[in-house]
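Engineer: Sequence plus predicted model, see below.
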Amino acid sequence: MKLMKQDQQFALDFPRDEIEARHTTHSGGKGEPFHDWYPYLEGFSSEFVKHMLTQYIPGARRIIEPFAGTGTAPIVLAGLGIDCGYCEVNPAMRLVISAKMAVGNLPRTERIAVRSRLLALSDSIAEKIAAAPSDELLLKDYQNNFGSSIFFDEGTFRSLLAIRTVNDQIGKQDPLLGMLLSVSVMSKIVICSLLKRAGDVRYKTEKELAKGIPDLVAEVGKHLIVIANDCLASPDLVGSIKLLTSNAKELGMCPDFLADGVITSPPYLNGTNYFRNTKLELWYGRFLGEKNALRSFRNLAITSGINDVAKTQGRVHVNETVRELVAKLEENAYDMRIPRMVAGYFEDMQVVLKSLSKNCRLNGVLCIDIGDSRYGGVHVPTHEILAAIGEDIGLQHVETIRLRTRTSKDQTKLSQSLIVLRKIKN
């Protein structure tokens, strides 16, 4: 591959090192500072971010992460002295990012003090919850959004309503400590419920329930200790972290960020309802104050799940490949929303890619981690179509690398791939 004359610094003609498959998933970062604060299964590890920098964007000073999740890329980049502009449409995840930023930006002496307060709270949390009244507003929000659905046993639900009261009291006196307590509860709320995160969130089976449900108060107390220890272990955030806009589809309306590149993993086109999967966290964080709030959040997100499909979506086909794919899905899909979901996904991602190109410098490199999918026996080569959309809007497709093999619900083989695009003209 020839060097781009505009900027030799971002050349892509050096030998490639392979990255371990585990680092392309959330599990690859287990034990790292900040990483275990919240179990974001769709995320990647810090090593993935560093690998993208070394292999594709060496010398970068500014990076965009349009689907930040719990902030792995922004936090890692800032720790390396690189500025990061990010987007994240889920307010519960933005809360996790804000908590990490707040700790990472503290001087060491102040982190020691925060650690002491966290350890003291861990010791006293059970006593505080036992003495606290239930939060009636949180109860009302539950009823408005979940109706008669039962997601917790009686004791856990009572503890959650009480800990929200404690959380608010602490937050008024010590906002950072209150934020870190919220993160601890959100981190444990699913595993201490009647639900289980296994891809999508579902009810636990009788066999799974027989193993016992972890005690919420004890789990939160232990998690406060994890965060406390990370206060000292985590790196200083030298670079800046800036929320450009919550919704990546609105990046095009932001002032140009002039990034040197992009490191991201967009939602996979796999039918996952990302907001439903975090409905308990959103509820506890008071982000579901209005009835049907989950629907309003899904309307903002990339169309990647069947329930994301609105009446007006899926009517536009961004290129002929998508048109042919949608026609084939219409013949084979078990749900007619699937073809519209696929068309809507690529329509949304075209908007995002155009916005990312606008916000990158000439010769900027876009590193996109994505998986393909399969519906009704029809293969949806998401990585190939996104690469083609990139070329359609004027980006250069540098390469696509298979990161690991995945398995679909019908047991056929799928892949997780890295698409590398490059901005070659303004």
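Structural biologist: Yep, it's here. Residues are numbered from 1 along each chain as shown.
Engineer: switch to C-alpha atoms for all contacts and neighbour counts from now on
Structural biologist: Noted.
Engineer: Any buried residues in stretch 208-220, and which?
Structural biologist: Under the neighbour-count criterion of 16 or more other C-alpha atoms under 10 Å, stretch 208-220 has 213, 216, 217, 219, 220 buried.
Engineer: so what's the first one closest to, chain neighbours aside?
Structural biologist: The spatial neighbour of residue 213 that comes closest, neighbours along the chain excluded (C-alpha to C-alpha, 6 or more residues apart in numbering), is residue 192 at 5.6 Å.
Engineer: hold the first one in mind and look at this next one:
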Amino acid sequence: MECLTTKHYKYMDLEKRYHMIYPESSNATYTSLLNYSDDLNKPFQRWYRYKEGFSTEMVEQLIREYSIHKKGVILDPFSGSGSTLLAAAHMGYQGVGFEVNPFSCFLSRCKLESCSGEEREQFREAYERILEQASETEQEYVLPGLSISHKVFEKQVEAYFMRAGQLMETDLNLTEKVRNLLKLGWLSCLEPLSHYRKAGNGLKIKKYVKPRVVTPEDARNMLLEEYRNIYADLQEHSQQGKTKLYQDSCLNMNRYLEEKSVEGIIFSPPYANCFDYTEIYKLELWFGKFVSDYGDLKRLRNQSLHSHLNGDLSPEPEPESEILEELLEELKDRKLWDKKIPRMLRLYYRDMFQVLRESCRVLDKDGFCCIVVGNSAYGGVVFPADLILAEYGERTGFAVDKIEVDRYIITSSQQYEKTKETGKYLRESVVCLRKNK
């Protein structure tokens, strides 16, 4: 208990340095805005039910609160489904993003690119025709090289779904933009029609109280509804503002962005929770042909942030944070479910510190950086990412305006027992920084 209490005071001492706002406070402004599920019925955002993300409304709130010049570039180093770039474009800013996952990058580009009236009508004509033809053709198709491909669908649904995808891909009369919209609608129906669902760090087989039978007609109706939603959004809403999205790691930001070229930065990095997003999105990656073999998958994992155990964990970074080193030292005596976890954590924060340094470099004078981040715990030791990043940000050239705690993370009963003293630090927060030099 002595050790836990000592650690508790370490966290408290760090918190005292900052303006902290908690969910129960009347000053909490982002709590209701953090939830991405609120966005899932909005135009463009409803095109795909992205597992992670935050609402465009929260991005707009942060821009209104922190942007001094009311124009310029808004950067998202981890653009995911494109919420930051969508919101920035809607407000007339130029959005710039980085995304290493090719499926997520594809999703964002589909939502962000403008579509002419002619392309919109070509899209409508194409999906109506293809959904009919897929019922009539007996064309051969090839499943992707994913080991579970043959178990993803009921056989009749598989035949209809794969033939529809093949017709979209081989129609030479379609523009690239139209073909991409067709592919996105197709991929958005992939999981709902399959035997699998996203759960935790991967996929699980769906279980039902009563047997569930999915038919080719169900597949056709689901695809048709998805395409009609996309068509309606294209018809009723036009994209504003310019966006630029790089399919690359934000750790390579220095290759693309000049010093003092950015007004504001808003992002949510992968949390240090061992979730491998190439595993969570493997159906989309394989069926969408973003990876063609397991070598591609391995290369993609090695390019991603060190937030999971499946990438290259061989680098040996130098210590950069006193509090991080103290927590890692404490972890040495704890029983962990994988011995590589301390190395992963060290590399995760090395990556995040680099992102903070680069963020400071590209921000203009008085620019802002807002980070939506979740803390993690291993062996009963809480790693408060919000406090660690705030403290490092101060040493990099930022002033910490505030840290708003927006919700607490529910843990397993076993982890709860281990973190009784420090459980209040298991949370998601918005860390708001202002460049001060």
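Structural biologist: Good, I have the coordinates. Bear in mind the structure is a predicted one, so any value in this text is a computation, not a measurement.
Engineer: Which residue ranges of the stretch 201-350 of structure 1 form strands?
Structural biologist: For the stretch 201-350 of structure 1, strands defined by DSSP state E, counting those that start in this stretch occupy the ranges 241-243, 259-264.
Engineer: Among those, which comes closest to residue 303 of structure 1?
Structural biologist: Residue 303 of structure 1 lies closest, by C-alpha to C-alpha, to one member of those: strand 259-264, at 16.9 Å.
Engineer: List of residues touching the closest one?
Structural biologist: Here strand 259-264 of structure 1 makes contact (C-alpha atoms under 8 Å, 6 or more residues apart in numbering) with 49, 52, 57, 60-68, 73, 356, 359-361, 363-369.
Engineer: In structure 2, what range does it match?
Structural biologist: Under TM-score structural alignment, the match for strand 259-264 of structure 1 in structure 2 covers residues 262-267.
Engineer: Any idea how far the matching stretch is from the middle of the chain?
Structural biologist: 16 Å (C-alpha atoms, centre = their mean, to the nearest Å).
Engineer: Repeat that for stretch 196-212 of structure 2.
Structural biologist: Mean-position distance between stretch 196-212 of structure 2 and its chain equals 21 Å (C-alpha atoms, centre = their mean).
Engineer: same deal with stretch 328-337 of structure 1?
Structural biologist: Here the centre of stretch 328-337 of structure 1 is set off from its chain's centre by 28 Å, with C-alpha atoms, centre = their mean.
Engineer: Can you pick out the ones from the contacts of strand 259-264 of structure 1 that are in helices?
Structural biologist: If you go by DSSP state H, the contacts of strand 259-264 of structure 1 have 49, 52, 73, 356 in helices.
Engineer: how close does the last one get to residue 307 of structure 1?
Structural biologist: When distance is defined by C-alpha to C-alpha, to the nearest Å, residue 356 of structure 1 is 26 Å away from residue 307 of structure 1.
Engineer: neighbour-wise, which of those two wins?
Structural biologist: residue 356 (27 against 17; other C-alpha atoms under 10 Å).
Engineer: Looking at structure 2, name the residue matched to the more buried one.
Structural biologist: Checking TM-score structural alignment: residue 356 of structure 1 goes with residue 359.
Engineer: swap in residue 45 of structure 1?
Structural biologist: Using TM-score structural alignment, the equivalent of residue 45 of structure 1 in structure 2 is residue 55.
Engineer: Equivalent analysis for residue 219 of structure 1, please.
Structural biologist: Under the alignment (TM-score structural alignment), residue 219 of structure 1 pairs with residue 222 in structure 2.
Engineer: ok now do residue 188 of structure 1, which residues does it touch?
Structural biologist: Contact analysis of residue 188 of structure 1 by C-alpha under 8 Å, 6+ apart lists 216, 219, 220.
Engineer: what's the closest of those to residue 38 of structure 1?
Structural biologist: residue 220 (11.9 Å).
Engineer: Quick check: the gap between that closest one and residue 254 of structure 1.
Structural biologist: Using C-alpha to C-alpha, we find residue 220 of structure 1 at a distance of 38 Å from residue 254 of structure 1.
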